[in-house]
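Participant: Curious how this folds, go ahead:
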Amino acid sequence: MNSLIIAALLLVLLGLAYQTGWARGGALATATGTKVHSRPQYHASYVAVWTLVPALIVLLLWAVFGGGITLNFIREQIPADVLAGLDANGLNALVARIHALASGYGVVGEIQPYEAAAGNALRSFQFITFLGVVAAAAVAGLGAMLYARSRITARHRARNAVERVIGFVLFACSAIAILTTAGIVASLLTEAIKFFTFINPLDFFFGTVWAPNNAATGGDYGKYGLLPLLMGTLMITVIAMCVAVPVGLMAAIYLSQYAPRQLRAVAKPIIEILAGIPTIVFGFFALVTVGPFLRDIGAAVGLNINATSALTAGVVMGIMIIPFVSSLSDDILNQVPRTLRDGAYGLGATQSETIRSVLLPAALPGIVGAFLLAVSRAVGETMIVVLAAGNSPVLRGSIFEPVATITVSIVNQLTGDTDFAGPQSLVGFALGLTLFVITLGLNIFALYIVRRFREQYE
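Facilitator: Just a heads-up that it's a prediction; the model follows:
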C-alpha cells in the first residue's frame, strides 16, 4: 500500500510539473515577436526533472536511514532489563516479533505486555513517519517545480539541460551493466579463491574424479576434479549444436528465401513457440519420450544407449535452442540489403549461389551471434540435464552413457543448508567462474571469426 501511495505521489508530481512547464513554454512560444530557444516539450521535461529529483532524494534518504531510525525506536520501547539479557540473535528475533505485531500478523508463543505496547508504538511511529516522508517529498518536489518554472524564459536553454540529463541517464544505465558484470566476477573470484585455499587448483582443474565429501570430518573434503563435469558439459553442448545449428540455419534460409509468404506467416510463429516452452517440460519430454526412443533405436541396431545419457540431453537441448538460431538468423538474413542480391542475380548467379556467396557472408556477424547465443544457452542449461543426462560425474568418452555437467553440480553443491565456509559449498563459485571463463572464450573466438570473414568479404 505504501509503495502505491509513493508511486501515485510521484506520478501526480510529474504530471503537474510537465503540464506547468508546457503551459509556461507554450505561452512564451505564442508570444508576439518572441524568439524561443527551446520548444515547450523541453521546458516541460525540464520542470519535470527538477520536480522529480528532490522528491526522489527525500525518499532515498529515508530508504537508507529509515531502517536504523526505526530500529533505534524499537530498542527504546524494550525494557532495559530485557534488552540487557539479549544477544544479537535474540534481539533480532524480538525486533522481528515487534514488527509482526505492528503489521497485524500473528506471532508464535505468548505475547508479553511490553511486546504488545512496542508493537502499537511502532505502528503509530510508522504511520507518522510515512506521512512525514510523503509530505517532505511533496514539499520538496513542489518547491523545485516552482523554482524551475521561474527559470523558464524565452532564451532559457531547457533543451540543453534536458539532453544532459538524458545523457547522464544513458551513462548510468551503461555503468550499471558494466558494474553488475564486474560485481559478479568479483564475487565469483573472491569465493573461488577461498575454495582454492582448501583444494589445490591443479587437483581441481586437472582432476579426473568428482567425489565431494559433503559430511567432511578431519579435513577429508573429498575429490573435486573438474574434468568429468567439463567433459559432460562439452559433450552435451556439441550434440545440441549439431542438432540446432543445421536445422535452425536451414530453416532460416528456407523461410527467408524460398517459403511463400503465407507459409512463412504460419511456420515462423510455430517454430518460435518452442522458445516459450519451459525447460522443465523439455526435461520431462526427454525423460519420458526421447530417452526411451533412443534406447529402443540403439537396441535395434546393436548399440547400448541409456535412456538418460549425454545423447538424450543433447538432442532435446538442441531442439530447445532451434528457435534461437532460426529466428535470429532469419531476421539477419532479411536485413541484408536487397541491392546485394540483385547485383548477384544481375551477374548471372543462381539463387543458391547468391545465398552461399553473397547472403551468408553479409549476414555472418549476426549468424555467429545467433550461434553464440545458442552455445551460451546450451552451456548454462540445467533442468534438461538434471532429468535427461543421468547426473553421473564419471569421466567417460561415450555419448551413450550418463554424464554430469557443471551447472547440475553447482545446483547439487549449493542445495540445502550451506554455510559457505567449506569447499563443499565454495566449489559452486569455482564452477561458476569456470563457466564464465568458457563463455568469455567463446565470445572472443566469435569476434575473431567475424573480423576475419568481414575483412575477406570487404
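
Participant: Could you use CA atoms for every contact and neighbour count after this?
Facilitator: Will do.

Participant: residues near the closest residue to V134 other than its chain neighbours, how many?
Facilitator: Ranked by C-alpha to C-alpha, 6 or more residues apart in numbering and with sequence neighbours excluded, the top spatial neighbour of V134 is I6, at 7.1 Å. By the criterion of other C-alpha atoms under 10 Å, I6 has 17 neighbours.

Participant: Helix or strand for I6, just tell me which one.
Facilitator: Element membership of I6, judged by DSSP states H and E, is helix 2-30.

Participant: here's the other one to compare against:
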Amino acid sequence: MFGLTLIAVFVLGAIFYTAARSRAVTIGGDIPQQLHSRPNYHGLLAFLLASLAGLAVLVIVWTAWGSFIESQFVAHILDAQPELSPIEVELVLNDARALAGGGIASKTDALREQIAAEIGGQTVLHHYGTMALSILAAALAGLWCLKSAHIGWRARNRSETVIRRILALMAVIAVATTGGIILSLIFETLNFFNNIDWQVHKFLFGTTWSPLSGVQAGKLDPEKVGAIPLFAGTLLITVIAMLVATPIGLFAAIYLSDFASPKVRAWAKPMLEILAGIPTVVYGFFAAITLAPFLRNSGESIGLSIASESALAAGIVMGIMIIPFISSLSDDVINAVPQSLRDGSYGLGATKAETIRQVVLPAALPGIVSAVLLGISRAVGETMIVVMAAGQGANLTANPLEAVTTVTVQIVMLITGDTEASTAAGPAFTLGFTLFCVTLLMNVVAQRIVRKYRELYD
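Facilitator: Below you'll find the model as predicted:
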C-alpha cells in the first residue's frame, strides 16, 4: 500500500504539472513573453510542491500512525499478561500479525486471536487513511500553486529554490549518515575497550585472536583479542591482489588507450569490464574449486607444501576481480591527458613508448593513484573470496602458501554467530573502526600524492 500511495502522489503531481503549465499558457495569452517564468517552470513548481507535500505526509503519517498502533497493541498484551518479557511480547505480536495475514503462528490462543482481529481492522484504517491524507496534501499543494499563478509569478525562482533545498537536504543526510556510522563505531569501540579493562595494547599488538572463547559473565579475555593476525592476513592478501591487478590493469589501460585500434578497443574494453559484473561468490567458488587444487598439485610436483586454503589463491583471484576497476579508471585518465603534451613529445623526437613512459603516465599519475587506491579498498573490504579460498583461522604468518583470514571475515563471523549480540558486537565494531582508521590514513596519503603531482600538470 505504501508503494501504491507513492505512485498515486507522483501521478497527481504529474497531473498538476500539466494543469499548471496550461494555466500559465492561458495567463500569458497572445503575449507569452510577459510571463516572468516560462510555462514549464510553472508546471515544475506545481509538480514539486504537490509531490513533496504528499511524500512528506506519507512518510510522517505512515511512521507515526504505525508506531502508535504498535504501542497500543503492546499495551493491550501487557494488560492481559503483565508477566511477559519484551521478547515474549514481540513474539505474541508477531504471531498475531501472522494470523491476521493468513499465515501460520507458532502458538494460537485467545489473546493472539483477539490481537489479530484488531490488527486486521487497524491495518486497513492505517493504510487507507494514510493514502487519503497523502493524496489530500498533494492536492492542496497543487491547487494552491494553480491559484497563486499570475503573470508576475516567480515560478522559476521558487522551483530552483525548492530543488536547491532538496539537494542540500540530500547532502545533509549523507553527512549525517556518515557521522552516525562513525559515532556508532566509536561508541562500540569504547565499550569493547572498557570490557577488556582498557588494555588497548593487547588488541593492537596481541597475536592471539579468539575473543569469544574466553567470555566469562560477558567479560572478554584480554589475552585472546590480539588483532595482529587479522591485519597481517588482510595485508598479505591485499598485497598479492594488487601485485596481480595493478600491472595487468595498468598495462591493459595503456594498450587500449594508445596502441589498440578502435575496432579492438570496441570489443576488448567491454569484455574486460565484464569481470566487474561477476558476483564475488563466483570468484570464491572458482578459487576454492579450481585454482586452489591447481596450486596445491603444482606445489606438490615441485616439492612445495601449499595448503588447500591459502592466501595465494585468494589473492590471485581477488586481483583478477580488481583488474577492471584499475584498467577502466586508468584508461579514462590516460585518455584525458591533453593531446598537446603528446604532440610536444613527438615534436621533440620521442617515440610513442617514451612519450607514454615520460609524459603521459606522469601526467595521469593522480588518476592512476586514485584507481589503485580504489582497488586496495575493494581488496580490503572483500569477504566472500577470503572465506572460500583463504580460510577462517587467525594464523599469523607471512607465508602466502598458508591459510590466513582477514578483518572483514572475522567481523562477519562475530556478527552471525550464536553468541550474545552485545558481547560479539564489541570486537566486530572495534575491528571495523580500526580498519576505518587505516583506510582513512591511506586516503590522506593518496590525496597528498595526487595534490603534489597534479600541480605540475594543471
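
Participant: Quick check: the residue nearest to V134 of the first structure vs G66 of the first structure, distance?
Facilitator: According to C-alpha to C-alpha, to the nearest Å, I6 of the first structure and G66 of the first structure sit 15 Å apart.

Participant: which residues touch stretch 252-271 of the first structure?
Facilitator: With contacts defined as C-alpha atoms under 8 Å, 6 or more residues apart in numbering, stretch 252-271 of the first structure is touched by 322-323, 326-327, 329-330, 333-334.

Participant: so which of those comes closest to V379 of the first structure?
Facilitator: Of all the contacts of stretch 252-271 of the first structure, V379 of the first structure sits closest to I322, with 14.7 Å by C-alpha to C-alpha.

Participant: my guess is that closest one meets A251, correct?
Facilitator: No. Contact criterion C-alpha atoms under 8 Å: I322 of the first structure and A251 do not qualify, at 9.2 Å.

Participant: name the helices or strands packed onto the strand or helix carrying A313 of the first structure?
Facilitator: Assessed by DSSP H and E, A313 of the first structure sits inside helix 310-334. Under the contact criterion of 3 or more C-alpha pairs under 8 Å, 6 or more residues apart in numbering; DSSP states H and E, helix 310-334 of the first structure touches helix 227-253, helix 261-273, helix 279-285, helix 364-380, helix 383-388.

Participant: how close does the shortest one sit to the second structure?
Facilitator: By that I understand helix 383-388 of the first structure. Aligned to the second structure and superposed, helix 383-388 of the first structure gives a mean residue distance of 1.3 Å (mean C-alpha distance after the TM-score superposition for the first structure).

Participant: Then the fourth one?
Facilitator: Mean deviation of helix 364-380 of the first structure relative to the second structure after superposition (mean C-alpha distance after the TM-score superposition for the first structure): 0.9 Å.

Participant: ok so, going back, put together JSON lines for the helices and strands packed on helix 310-334 of the first structure, with distance to A421 of the first structure and mean neighbour count on each row.
Facilitator: Listed next are those as JSON lines, based on distance: least, C-alpha to C-alpha, whole Å; neighbours: other C-alpha atoms under 10 Å:
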{"stretch": "helix 227-253", "distance to A421 of the first structure": "23", "mean neighbour count": "22"}
{"stretch": "helix 261-273", "distance to A421 of the first structure": "43", "mean neighbour count": "13"}
{"stretch": "helix 279-285", "distance to A421 of the first structure": "31", "mean neighbour count": "18"}
{"stretch": "helix 364-380", "distance to A421 of the first structure": "25", "mean neighbour count": "21"}
{"stretch": "helix 383-388", "distance to A421 of the first structure": "26", "mean neighbour count": "25"}
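
Participant: S38 of the first structure: which of the ones you listed is closest?
Facilitator: Of these, nearest to S38 of the first structure by C-alpha to C-alpha is helix 364-380, at 40.2 Å.

Participant: Identify all contacting residues around the closest one.
Facilitator: By C-alpha under 8 Å, 6+ apart, the surrounding residues in contact with helix 364-380 of the first structure are 233-234, 236-237, 240-241, 245, 317-318, 321, 324-325, 328-329, 332, 407, 435, 439, 442-443, 446, 450, 453.

Participant: mind running it again at 6 Å?
Facilitator: Applying C-alpha atoms under 6 Å, 6 or more residues apart in numbering, the contact partners of helix 364-380 of the first structure are 237, 321, 325, 328-329, 332, 450.

Participant: so it matches what in the second structure?
Facilitator: Here helix 364-380 of the first structure aligns to the second structure at residues 365-381, judged by TM-score structural alignment.

Participant: Could you do stretch 130-149 of the first structure as well?
Facilitator: The aligned range for stretch 130-149 of the first structure in the second structure is 127-146, by TM-score structural alignment.

Participant: starting at the chain centroid, how far to that stretch?
Facilitator: Counting by C-alpha atoms, centre = their mean, to the nearest Å, stretch 127-146 of the second structure is centred 34 Å from the centre of its parent chain.

Participant: again with stretch 274-292 of the first structure
Facilitator: Stretch 274-292 of the first structure sits 23 Å away from the centroid of its parent chain (C-alpha atoms, centre = their mean).

Participant: what does stretch 26-39 of the first structure give?
Facilitator: With C-alpha atoms, centre = their mean, you get 46 Å for stretch 26-39 of the first structure.

Participant: Need the distance between the two termini of it.
Facilitator: End-to-end distance for stretch 26-39 of the first structure, by C-alpha to C-alpha: 8 Å.

Participant: which residues are in contact with it?
Facilitator: With contact meaning C-alpha under 6 Å, 6+ apart, stretch 26-39 of the first structure is reached by 40, 154-155, 158-159.

Participant: Give me the buried subset of these.
Facilitator: For the contacts of stretch 26-39 of the first structure, a neighbour count by 16 or more other C-alpha atoms under 10 Å gives the buried set as 40, 154, 158-159.
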